[in-house]
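*Asks:* No sequence on hand, only this structure:
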C-alpha cells in the first residue's frame, strides 16, 4: 500500500493532466511505433520493435505510478496550515550555518519536488530533517556533500 501524498491543487491537476495525456496521446504514439516496427519484418532481429516495446513498458510504468499517486493523494489547502511548525506545503527560510547563507524552500511531496523552483521533497534528507521543527530550532542533516547545520528562521505559506 502506498503512503498518502499531500499535494497542492495545482500539483494534483498537473499529475492528472499528465496521466490523461499519457493514456491518450502517449499510448496512441507507442502503438503507432510498434505497428511501424512490426511492418518492417522479422521481430526477432528488429531493434526498432524492441525499443518500441521497451518504451511501452516505461509508459505503462509511469501511468501506474501516476494512478497510484492520485489514488492516494490528499489535496491540502494552504489556508488551513498551522505555521507553528514546518509542515508539508509550508515555505521555510533556513540559515545554513556552515556557509552563513539563508535559503528558502517549500516542502512538497516527491511528485511536486522541483529544486530549481525551490520545492524540496519531504522525503529528501533536508525535508525530513526540517519537518516538525519550529522557528529558532537548529538541526543537523547528513547530505551527500557532508553534514549541514540548519537553523529555521521563518515559516510561512
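*Replies:* It's in. Not measured: the values here are computed from a predicted model.

*Asks:* Going by C-alpha atoms from here, please, whenever you check contacts or count neighbours.
*Replies:* Noted.

*Asks:* in the protein, which spans are strands?
*Replies:* For the chain, the strands defined by DSSP state E cover 5-7, 73-75, 91-96, 101-108, 119-121, 138-143, 146-156.

*Asks:* ok, and here's another one to check against it:
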C-alpha cells in the first residue's frame, strides 16, 4: 500500500469532526456492542446453525471494514477548503455542469468529490463523481468551454463540454 498513489481527501472541519466521532464510536461502544452480541449468540449453543451468531459476525466484519475506511480517509485528510485554483477550471470540490456533445440539451450538474464526504455532511441529494472516475479524471483541469473524452463501461467514447464550474458551498 505504500507504493499506492493516495489522493488528498479535502474535508471541511464539520466532516472531519463527524468522521472522527463515528470512528471513535465504532472503535469503542460499537465494538463492545458487537462483541456482546457475539457472546450472547455463542451462549445459545451450536454455532454451525446459529443464525444470530453468523449475523453478529457479519456485522462485526462490516464494522471493521468501516473502521478501516474511516482511518484511511482521516489519515489522508486535509482539513479546510480545497485550493481555490482557477475559478473557471475543474478541480475537486467544484460543482460542474457539463453537456454531452452528442446531445447538447442533455446536461448534468454534479459535485466532483467524494460521496463519503457528502454522506458525512448529511447531504445525499447532490450527485457526486469521484475525481478518479472516468468522467472525473477526464475533466480535471479543464476550463469552461473545453471538451473532454472518456470511455463508457461498454467502451464507447463519450465527449462532454464544460458549461459551468463553481466552488461547491453545500
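*Replies:* Alright, I've got the coordinates. All figures in this text were calculated on a predicted structure; none of them were measured in a lab.

*Asks:* TM-score for the pair, please.
*Replies:* After superposition, the two chains reach a TM-score (TM-score structural alignment, normalised by the length of the first structure) of 0.83; 156 aligned residues with a Cα RMSD of 2.4 Å.

*Asks:* right, and the strands of the first structure - which one's nearest residue 85 of the first structure?
*Replies:* Of all those, it is strand 146-156 that lies closest to residue 85 of the first structure, at 7.3 Å by Cα to Cα.

*Asks:* Could you find the closest non-adjacent residue to residue 107 of the second structure?
*Replies:* Nearest non-adjacent residue to residue 107 of the second structure, counting by Cα to Cα, 6 or more residues apart in numbering: residue 99, 4.2 Å away.

*Asks:* How about the longest helix along the first structure, which residues are buried there?
*Replies:* Determined from DSSP state H, the single longest helix within the first structure is helix 47-71. Buried positions in helix 47-71 of the first structure, judged by neighbour count with 16 or more other Cα atoms under 10 Å: 48-50, 52-53, 56, 59-60, 63, 66, 68-70.

*Asks:* Which residues are in contact with the alignment partner in the first structure of the residue nearest to residue 107 of the second structure?
*Replies:* Counting by TM-score structural alignment, residue 99 of the second structure lines up with residue 95 in the first structure. Neighbouring residues of residue 95 of the first structure by Cα atoms under 8 Å, 6 or more residues apart in numbering: 101-103, 150-153.

*Asks:* do you know how far residue 95 of the first structure is from residue 130 of the first structure?
*Replies:* From residue 95 of the first structure across to residue 130 of the first structure, the span is 12 Å (Cα to Cα, to the nearest Å).

*Asks:* any common contacting residues for these two?
*Replies:* residue 152.

*Asks:* re the thing from before, which residues in the second structure does the longest helix of the first structure align to?
*Replies:* Counting by TM-score structural alignment, helix 47-71 of the first structure lines up with residues 51-75 of the second structure.

*Asks:* Likewise for stretch 121-140 of the first structure?
*Replies:* Going by TM-score structural alignment, stretch 121-140 of the first structure lines up with residues 130-149 of the second structure.

*Asks:* May I see the buried residues of that stretch?
*Replies:* Quick answer for stretch 130-149 of the second structure (16+ other Cα under 10 Å): 130-131, 135-140, 142-144, 147-149.
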